[in-house]
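Trainee: sequence plus predicted model, see below.
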Amino acid sequence: MPSRNAVIVGVTLGQLVRQLPSARFGLAPGRVRRAAWARALRLSFERLGPAFVKLGQLISVRPDEFSAELVAEMQSMQDAVPPIPASAIRSVIRSEFAAEPEELFASFDDTPLAAASIAQVHRATLAAPCRPVWGDVLPAGAEVVVKVVRPGAAESIRGDVAIVRRLATRLAGTRFARRFDPVALVDEFAETVDRELDLRKEGRFADRFVFDFRDDDKVVAPRIVWSRTTAKVLTMEYITGWRLSDLETARAAGVDCKGLAIHGATAFMRQVFVYGRYHADLHPANIFVTPENTIAYLDFGIVGYLTPEERMNITQVMAALVYRDPDRALRYSEKLGVHVPPEHVEPVRKGLGELLDGDVRPDGTRDFAHFGLGFLRLLGAHDIAIPGGYGLLIKSLATVEGVARALYPEIDIVSTAQPFTTRILGRAMGDPVRVRERMPAAVRAALRVLTE
């Protein structure tokens, strides 16, 4: 039997060879050629299993480090695999709780709702009332979903991560790694996988999210049943709704898609600018609109965190977009770790100004994705390293804009952000600590003006 290394190399080379005609044997224009190689990698990752599917998903939210063609291709990655027998899922539950599913739940459906590379999801009902960390009691008979880590998934994925890390070490320093640090990417990937393999971490973030939006009756997330949750089993409230691909049905049922688009964009701004923790993987399978006219957030596997200082600097970058100020955008991006060498400052500033001037759509609304993703491409064109968190946030904001525009095409996410940026900057101006820090420089500037 060939080694896992040989399988990985063989599958990848095989897919690359199959894409040679599409790339015209390397002679196609750059975009066509890159799209063909990206398709080969996506197909390879899907065949190679869970670790590579997760790596592809990480690539899909990192336009700061990878080409637009590769990011777009990985966004279509299908994390759907054939379900494993219910007997295997039952064995995990039995191992975690020393009890059969029928002893833990009033009912347990052996037919899975969904099967992905790491976990499989089954429907069940509660046998007894459950008080979640926040919100009303879930009564006996309430519908829940039980997410179970597939047997052997952890060992298989961690083995593949070790192989990918060795490949990344060899790739580091080559011309293929000019735009990104492959070892750092694998470290980030390993951290993401470890988080997804311990379902309690997803449960804790979901609880935190529910608490953050406890005063908002338009934003919901599943409440966790901790008495039926372990590292390998996560039991949570079942939420019904329509995906973004089924909005016509939602509208026909009376859902206010325009109102939810505006509210949902505002909710994301609240996550970023107020709480500093946000859902970073809002693809259509992870967000619903519900019959109760709410937005439901699901699957908190990929999340982002911002320190108070980072939140202030991100606020300033967003203010630069609102007020079309490239100098402010560069100054505060520098504080976020985007270091532009002196010889590149002028061309980057010029390119940034062009992006700010070109972010208006024909309907008069502003296009954050044009600016944000364009800025990442501009930095990449000048071989300027982009911190992972910065790129993840910009990609998340662009995704939220896309989600909101699916609900209401005329939404302007920049205008949605403006009240947050104005309020946060206004509070910062009155902060005594900030005033003390800035006062000497302000006095010096005033004296220079007065004595000219």
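Mentor: Thanks, I have it. Everything numeric here is computed off the predicted structure, so don't read it as measured data. Numbers count the residues shown, from 1 in each chain.
Trainee: drop to CA atoms for contacts and neighbour counts, all remaining ones
Mentor: OK.
Trainee: not counting sequence-adjacent ones, nearest residue to residue 201?
Mentor: Nearest non-adjacent residue to residue 201, counting by C-alpha to C-alpha, 6 or more residues apart in numbering: residue 195, 6.3 Å away.
Trainee: same check on residue 46?
Mentor: Using C-alpha to C-alpha, 6+ apart, the closest residue to residue 46 is residue 53 (5.8 Å).
Trainee: could you do residue 122 as well?
Mentor: residue 112 (4.6 Å).
Trainee: now do the buried residues in the helix or strand harbouring the one you found.
Mentor: For residue 112, the host element (DSSP states H and E) is strand 105-115. Buried residues in strand 105-115, counting neighbours by 16 or more other C-alpha atoms under 10 Å, are found at 105-110, 112, 115.
Trainee: put this beside the first:
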Amino acid sequence: MHPGNIFVAGKPEDPHYILVDFGIMGSLSNQDQRYLAENLLAFFKRDYRRVAELHLESGWIASNVRIEEFEAAMRTVCEPLFGKALHEISFGQLLLQLIHTAQEFHIIIQPQLLLIQKTLLNVEGLARQLHPKLDLLKTAKPFVERWMKKQLGFRAFLRKIKENLPYWAEKFPDFPDLIYLALQKYIRRN
């Protein structure tokens, strides 16, 4: 997605955005979507400890990174963004801070996230042109919360059960034997 693929129609006070030309597309696994949603929600809640934990859990940072130091670094980079309109934020400076943090903590760049990162930068640039006083974080938070609910809510739980039911049904007859083998191993160890 780039600005040439985005059209704005309608009245300025009620614009309609039209997206075209999805030539290069990527996809995220359910796990990547979940981690991304949880990271964004933790960021919007200013829960930098959770952001750090999620990076560690997902393998985006090395296991030997001191979580408190990474949490403090994320707070230093992200906290100044809240309550500011787009025209008040230097995204060049923000990008430099993020790159420095990535280098300092040996963050593993996730190739599957590159397209979404590029798209977010393009959308930010377009939003800056169309609505420079927009508080992007305040505007995006409800969308992220709805997405998070869709990814992790009760319906998502039921959907996962439905998707996995055939696999579980196939494996269920082996379950008693697996329990027996596990108990035998436990008994032998003790």
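Mentor: Noted; the coordinates are in hand. Computed from a predicted model, the values in this text were never measured in an experiment.
Trainee: residues near the residue nearest to residue 46 of structure 1, how many?
Mentor: Per other C-alpha atoms under 10 Å, the neighbour tally for residue 53 of structure 1 reads 25.
Trainee: surely it meets residue 44?
Mentor: No. Residue 53 of structure 1 is beyond contact range of residue 44, at 9.3 Å (criterion: C-alpha atoms under 8 Å).
Trainee: what do we get in structure 1 for residue 28 of structure 2?
Mentor: Aligned counterpart of residue 28 of structure 2 in structure 1: residue 306 (TM-score structural alignment).
Trainee: was I right about its match contacting residue 277?
Mentor: Yes. The pair formed by residue 306 of structure 1 and residue 277 meets the contact definition of C-alpha under 8 Å, at 6.2 Å.
Trainee: ok, now which ones touch residue 133 of structure 2?
Mentor: Contact analysis of residue 133 of structure 2 by C-alpha atoms under 8 Å, 6 or more residues apart in numbering lists 85-87.
Trainee: what kind of secondary structure is it in?
Mentor: Look at residue 133 of structure 2: counting by DSSP: H, G, I helix; E, B strand; the rest coil, its state is coil.
Trainee: measure the aligned residue in structure 1 for it to residue 355 of structure 1 for me?
Mentor: Aligned counterpart of residue 133 of structure 2 in structure 1: residue 410 (TM-score structural alignment). Distance of residue 410 of structure 1 to residue 355 of structure 1, computed by C-alpha to C-alpha, to the nearest Å: 20 Å.
Trainee: residue 15 of structure 1 too?
Mentor: Distance of residue 15 of structure 1 to residue 355 of structure 1, computed by C-alpha to C-alpha: 37 Å.
Trainee: swap in residue 445 of structure 1?
Mentor: According to C-alpha to C-alpha, residue 445 of structure 1 stands 31 Å off from residue 355 of structure 1.
Trainee: and what of residue 33 of structure 1?
Mentor: 26 Å.
Trainee: run through the helices of structure 2 in chain order.
Mentor: With helices called from DSSP state H, structure 2 shows them at 30-44, 48-58, 67-78, 91-104, 114-130, 136-152, 154-171, 175-189.
Trainee: with adjacent residues omitted, what lies nearest to residue 38 of structure 2?
Mentor: Spatial nearest neighbour of residue 38 of structure 2, excluding adjacent residues (C-alpha to C-alpha, 6+ apart): residue 148 at 7.0 Å.
Trainee: same question, residue 101 of structure 2
Mentor: residue 73 (6.9 Å).
Trainee: how much space separates the alignment partner in structure 1 of the one you found from residue 376 of structure 1?
Mentor: Using TM-score structural alignment, the partner of residue 73 of structure 2 in structure 1 is residue 351. Using C-alpha to C-alpha, we find residue 351 of structure 1 at a distance of 11 Å from residue 376 of structure 1.
Trainee: of these two, who's got more company?
Mentor: residue 376 (21 against 17).
Trainee: neighbours of the alignment partner in structure 2 of residue 422 of structure 1, just the number please.
Mentor: Aligned by TM-score structural alignment, residue 422 of structure 1 pairs with residue 145 of structure 2. A count of nearby residues for residue 145 of structure 2, using other C-alpha under 10 Å, gives 16.
Trainee: wait, doesn't residue 145 of structure 2 sit right on residue 41?
Mentor: Yes. Under the criterion of C-alpha under 8 Å, residue 145 of structure 2 makes contact with residue 41 at 6.7 Å.
Trainee: any idea how far residue 321 of structure 1 is from residue 348 of structure 1?
Mentor: In terms of C-alpha to C-alpha, residue 321 of structure 1 sits 15 Å off from residue 348 of structure 1.
Trainee: these two - which one has more neighbours?
Mentor: Between residue 321 of structure 1 and residue 348, counted using other C-alpha under 10 Å, residue 321 has the larger neighbour count: 26 against 20.
Trainee: aligned to that one, what sits in structure 2?
Mentor: Under the alignment (TM-score structural alignment), residue 321 of structure 1 pairs with residue 43 in structure 2.
Trainee: how about the contacts made by the residue nearest to that match when sequence neighbours are not counted?
Mentor: Leaving aside its chain neighbours, residue 43 of structure 2 sits nearest to residue 51 (6.6 Å; criterion: C-alpha to C-alpha, 6+ apart). Residue 51 of structure 2 sits next to 39, 42-43, 71, 74 when contact means C-alpha under 8 Å, 6+ apart.
Trainee: what's the answer for residue 193 of structure 1, then?
Mentor: Residue 193 of structure 1 touches 51, 54, counting by C-alpha under 8 Å, 6+ apart.
Trainee: which is the next helix or strand following the helix or strand harbouring it?
Mentor: Assigned by DSSP H and E, residue 193 of structure 1 belongs to helix 182-197. Toward the C-terminus, helix 182-197 of structure 1 is succeeded by helix 199-212 as the next helix or strand (DSSP H and E).
Trainee: that next one packs against which elements?
Mentor: Counting contacts by 3 or more C-alpha pairs under 8 Å, 6 or more residues apart in numbering; DSSP states H and E, helix 199-212 of structure 1 packs against helix 182-197, strand 233-237.
Trainee: what's the spacing between it and its chain's center?
Mentor: Its chain's C-alpha centre and that of helix 199-212 of structure 1 lie 16 Å apart, by C-alpha atoms, centre = their mean, to the nearest Å.
Trainee: what residues of that helix count as buried?
Mentor: Quick answer for helix 199-212 of structure 1 (16+ other C-alpha under 10 Å): 199-210.
Trainee: ditto for stretch 123-142 of structure 2
Mentor: Quick answer for stretch 123-142 of structure 2 (16+ other C-alpha under 10 Å): 123-125, 127-128, 132, 134-137, 141.
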